[in-house]
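Engineer: Sequence and predicted model, in that order:
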Amino acid sequence: MTEVRPSKPVIAAVEGYAVAGGFELALACDLVVAARDATFGLPEVKSGLVAIGGGAQLLPRRIPYARAVEVLLTGRLFSATEADEWGLVAELTDPGRALERAHRLAEVVAANSPHAVAVTRRIVADTERAGGAGLFPPSDELARAVAQAADAREGAAAFSEKRAPRWG
């Protein structure tokens, strides 16, 4: 599977059921905000199919391996509370509030340096793809480039002047 990542963070807002392809879309996102009554699952095996739209590849990278394999091999659905306990969900909300909270979370992310956010996402993705091994030198180079960029100077100036940064 060739992974294509957008240049900006993507946040999923889950209300109701995120099952099969819908859950695979949520797994492809950077952050998941879910209503407490949401339900997740990859039930493909119950129909003689395989979750090849990203589910079988992404779920074991997002939650503990034993949980991922259990979900994939049994096809059982699971609650938003379980998803939160496993670390899949960034935030649980009251029913009907997931989209609103996802928008607020996006606003918080968007208020940060676009350059620093993009490089941070790249470091996280590169590290995860490499299994966490051997990436410190490239990560250091990327981080140094961010520290020398205009956004870093603006961030420091905004901090010292006690104002919101104005990103270029």
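Structural biologist: That came through, no problem.
Engineer: C-alpha only now, for contacts and for neighbours.
Structural biologist: Fine.
Engineer: okay, which residue is most central for the protein?
Structural biologist: Central residue check for the chain by Cα atoms, centre = their mean: the C-alpha nearest the mean position is that of residue 30, 1.8 Å away.
Engineer: Put this next to the previous one:
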Amino acid sequence: MTDALTITRRGAVLEVVLDRPKANAIDLATSRGMGEVFRDFRDDPALRVALLTGGGEKFFSAGWDLKAAADGDAVDGDYGVGGFGGLQELRGLNKPVIAAINGICCGGGLELALSADILIAAEHASFALPEIRSGTVADAASVKLPKRIPYHIAMEMLLTGRWLEAEEAARWGMINRVVPADELMAAARETADLIASGPPLVNAAIKEVVREAEALTFQDAMNRITKRQFATVDRLYSSEDQLEGARAFAEKRDPVWKGK
């Protein structure tokens, strides 16, 4: 673990604050620490949702720590389990992650945010991929961003490094919504609590199907679902929660989800 992370368990929600002044940049040690945090979140049945934000009010994260790189951190070094920031390549993460964007979100910080499932931003937040100006490639963003927003907007960001303010980012669908800065955490927590109150086995199935279907045709994905070839779907269809949902509907009451 690292002092750059503040971890809080709030019921079934894990809150992770990346706090490395001034820019919440991520060096190798911090990345490895984040990987441990999100791996443990993935493997803890009591936790259902993670909420990630940055410390302070100016930066969510500026991404890769160039000062650490100048001191010897190799760009191709050991980022730890889950890859850069602990989320981008974490296998089997079938739980929802919310990013509360509290300020500047650029470079690897934007790539980290794109690893979340829901992005809520403060009004003063801004977004960019400035790697082009330092002669390198925003690798994860080059893969993800053209699938999230219109191709031409993504390519403009990648090829020019231009900035998007929060309202424009929301207009293109990069983020879910924009809220006043003093309402950011309340909005993120409200969303986290809503998801955490839902059926965890369904959330897991949604995450696995969406992730795996990206590389499949529609029919192949549907065949795998109906044949219960996704582990999360198979578990869901054999679960007590599947029956509980039907019973609660028939009895006109709120379901009680047990995650089994």
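Structural biologist: Perfect, I can see it now. This one's a predicted model, so the numbers in the text were calculated from it and none came from an experiment.
Engineer: Can you calculate the TM-score here?
Structural biologist: Once the chains are overlaid, their TM-score stands at 0.88 when taken by TM-score structural alignment, normalised by the length of the first structure; 167 aligned residues with a Cα RMSD of 2.1 Å.
Engineer: just to revisit the earlier point, tell me the counterpart of the residue nearest to the centre of the first structure in the second structure.
Structural biologist: The alignment partner of residue 30 of the first structure in the second structure, by TM-score structural alignment, is residue 117.
Engineer: With adjacent residues omitted, what lies nearest to that match?
Structural biologist: Setting aside the residues directly before and after it, residue 117 of the second structure is nearest to residue 97 in space (Cα to Cα, 6 or more residues apart in numbering), at 5.4 Å.
Engineer: Could you find the closest non-adjacent residue to residue 225 of the second structure?
Structural biologist: By the measure of Cα to Cα, 6+ apart, the closest residue to residue 225 of the second structure outside its immediate chain neighbours is residue 233, 6.8 Å from it.
Engineer: Can you identify each of the helices in the first structure by residue range?
Structural biologist: For the first structure, applying DSSP state H gives helices covering 21-27, 55-62, 65-74, 80-85, 98-110, 114-129, 136-147, 150-160.
Engineer: so can I have JSON lines of the ones you listed showing distance to residue 47 of the first structure?
Structural biologist: JSON lines is the format used below for those (distance: least, Cα to Cα, whole Å):
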{"stretch": "helix 21-27", "distance to residue 47 of the first structure": "14"}
{"stretch": "helix 55-62", "distance to residue 47 of the first structure": "15"}
{"stretch": "helix 65-74", "distance to residue 47 of the first structure": "11"}
{"stretch": "helix 80-85", "distance to residue 47 of the first structure": "23"}
{"stretch": "helix 98-110", "distance to residue 47 of the first structure": "30"}
{"stretch": "helix 114-129", "distance to residue 47 of the first structure": "30"}
{"stretch": "helix 136-147", "distance to residue 47 of the first structure": "43"}
{"stretch": "helix 150-160", "distance to residue 47 of the first structure": "51"}
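Engineer: Adding distance to residue 43 of the first structure and mean neighbour count, write those out as TSV.
Structural biologist: As requested, the helices of the first structure are arranged in TSV below (distance: least, Cα to Cα, whole Å; neighbours: other Cα atoms under 10 Å):
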stretch	distance to residue 43 of the first structure	mean neighbour count
helix 21-27	10	20
helix 55-62	10	18
helix 65-74	7	15
helix 80-85	16	18
helix 98-110	23	16
helix 114-129	26	16
helix 136-147	38	14
helix 150-160	45	15
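Engineer: Out of these, flag the one nearest residue 45 of the first structure.
Structural biologist: Among these, helix 65-74 comes nearest to residue 45 of the first structure, with 6.7 Å by Cα to Cα.
Engineer: what range in the second structure matches that closest one?
Structural biologist: Counting by TM-score structural alignment, helix 65-74 of the first structure corresponds to residues 151-160.
Engineer: how far away is residue 142 of the first structure from residue 9 of the first structure?
Structural biologist: 18 Å (Cα to Cα, to the nearest Å).
Engineer: meant to ask about residue 134 of the first structure, not that
Structural biologist: 24 Å.
Engineer: OK, contacts around the match of residue 30 of the first structure?
Structural biologist: Taking Cα atoms under 8 Å, 6 or more residues apart in numbering as the definition of contact, the neighbours of residue 117 of the second structure are 96, 97, 98, 99.
Engineer: Neighbour-wise, give me the winner out of those.
Structural biologist: Sorting the contacts of residue 117 of the second structure by how many neighbours each has (other Cα atoms under 10 Å) puts residue 99 first, at 26 neighbours.
Engineer: Right, I'll leave it there.
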